[in-house]
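>>> got a predicted structure plus its sequence, pasted below:
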Amino acid sequence: MKITVSGIHNGQPIPEQFAFGVPNADDRMSFGPNRNPEVSWDEVPEGTRSFVVIMFDPDVPSVADDVNQEGKTIPKDLPRVDFFHWLLVDIPADVRRIPEGEDSDGVIPKGKPVGAGPIGVRGVNNYTQFLAGNPDMAGTYAGYDGPCPPWNDERLHHYHFEVHALDVESLGLSGEFDGEAVRKAMAGHVLASARVTVTYTLNPELA
């Protein structure tokens, strides 16, 4: 199976139009356009009954105490964890494309609703946890929300866009399900997968 993310090349930086946060000389970071990129796929295996689309960042600090703190840096060798940016499940078997901006077009304070979206069923991304302590932004973030790595992180962040072809029409997930729930539900049902990896940073020393 092949995946194509329009305007994005494997191993290259993701354009700012797809980012939740963009560089700002005065405030370090400001909100970005936060549009989901166009994602398409082909060479689908026979027997496919649905698709899952996932985007995640495996380079997120496991300890967030120093994230975006003046006078501090997040060391490159700090252990990292997965941060899910996009979860769409139960995408019908006849779908081969998610248009740009279809699932996200701008930063929405307090998030987008879970459940059926424009295409497929939205899961909860990790901005739900990351922004929980911000009274202006706290909420349930579902569907796509793009990159916004810490501006003081010494590590370049990588973002994996994945599409998985499944042998079931539905994963049976509902409510506020997360990335780990999707991975667990997919186990044993994946016929084929494809991935594109891009990078992003808000650290001016790495840009």
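That came through, no problem.
>>> hey, let's count contacts and neighbours off CA atoms from now on
OK.
>>> check which helix or strand the residue nearest the centre of the chain maps to.
The chain has H85 as the residue nearest its centroid, 2.2 Å off, counting by CA atoms, centre = their mean. If you go by DSSP states H and E, H85 is part of strand 80-92.
>>> return the set of buried residues in that strand.
Counting neighbours by 16 or more other CA atoms under 10 Å, one finds that the buried residues in strand 80-92 are D82, F83, F84, H85, W86, L87, L88, V89, D90, I91, P92.
>>> so which of the residues you listed is the closest to G123?
In terms of CA to CA, no member of those lies closer to G123 than L87, at 4.9 Å.
>>> the closest one contacts R122, doesn't it?
Yes. Between L87 and R122 there is a contact under CA atoms under 8 Å: 5.8 Å.
>>> quickly list what's touching both of the two.
The contact sets of L87 and R122 overlap at A142, G143 (CA atoms under 8 Å, 6 or more residues apart in numbering).
>>> let's bring in a second one:
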Amino acid sequence: MAMAESLSLSSNDISHGELMSKQQEFVGFGCTGGNMSPQLSWKNPPKGTKSFAITAYDPDAPTGSGWWHWQVVNIPLSTRSLATNAGSVESEILPSGSRQIENDYGVEAFGGACPPKGHGMHRYRFTLHALSVEKLDLPTRASGALAGYMINANTLESSTIEALYQRE
């Protein structure tokens, strides 16, 4: 019996285990990058998938709780990619019905990497979640933790690209 292929995530802009470009660096807090979310593509969603979510999280941020850089929920099942900079403020590139959750910079958009100078290498986990529900009904101004909880509670399968970044 043939096994179904696993959910897979790929990108033209970032690579697993590799440094991100200045294009994915934040603008502010001393950072001067492009603040552009990376292009992402995926395939092989598991049976029962009804929508997707994408998260970008830095577990190395010196906060005690990491740093949410991006969360997008309610991505339609028919979607298989997001273009570079789809996570901009008031994005018109995101698929209809998708919703960006407020990141830890306080903006409903992608917020690029901006680790403290001299803090060393940080890991940025871009994760695609195949969800068992069509829509996550989150309150206005939902926290990253609440969105993360609801995403994880409804995830059938996920795939991650862990990119790297540091400032000296």
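Everything's here; your move. The model shown is predicted, which means the values in this text are computed figures rather than measured ones.
>>> from the chain's centroid, how far away is the lengthiest helix in the first structure?
Taking DSSP state H as the criterion, the first structure has its longest helix at helix 179-186. How far helix 179-186 of the first structure lies from its chain's middle: 15 Å, per CA atoms, centre = their mean, to the nearest Å.
>>> equivalent range in the second structure for that helix?
Mapped onto the second structure using TM-score structural alignment, helix 179-186 of the first structure spans residues 144-151.
>>> thinking again about what came up before, mean deviation (superposed) between the longest helix of the first structure and the second structure, please.
Taken over the aligned residues, the distance from helix 179-186 of the first structure to the second structure averages 1.5 Å (mean CA distance after the TM-score superposition for the first structure).
>>> can you give me the buried ones in that helix?
For helix 179-186 of the first structure, the neighbour count (16+ other CA under 10 Å) marks G179, V182, M186 as buried.
>>> and R99 of the second structure, how far from E92 of the second structure?
Applying CA to CA, to the nearest Å, the value for R99 of the second structure to E92 of the second structure is 11 Å.
>>> more neighbours: which of those two?
R99 (21 against 10; other CA atoms under 10 Å).
>>> which position in the first structure pairs with that one?
Matched to the first structure by TM-score structural alignment, R99 of the second structure sits across from V121.
>>> how much space separates its match from Q129 of the first structure?
20 Å.
>>> same question for S170 of the first structure.
26 Å.
>>> more neighbours: which of these two?
Applying other CA under 10 Å to S170 of the first structure and Q129 shows that S170 carries more neighbours, namely 19 against 13.
>>> so the counterpart of that one in the second structure, which state does it fall into?
By TM-score structural alignment, S170 of the first structure lines up with K135 in the second structure. Classification of K135 of the second structure by DSSP: H, G, I helix; E, B strand; the rest coil places it in coil.
>>> could you do the one 3 residues further on as well?
Using three-state DSSP, the three-state assignment for L138 of the second structure comes out as coil.
>>> my read is that it contacts G148, right?
No. Applying CA under 8 Å as the test, L138 of the second structure and G148 come out as separate, 10.7 Å apart.
>>> measure A19 of the first structure to R183 of the first structure for me?
24 Å.
>>> ditto for D42 of the first structure
22 Å.
>>> cool, R195 of the first structure as well?
With CA to CA as the criterion, R195 of the first structure and R183 of the first structure are 15 Å apart.
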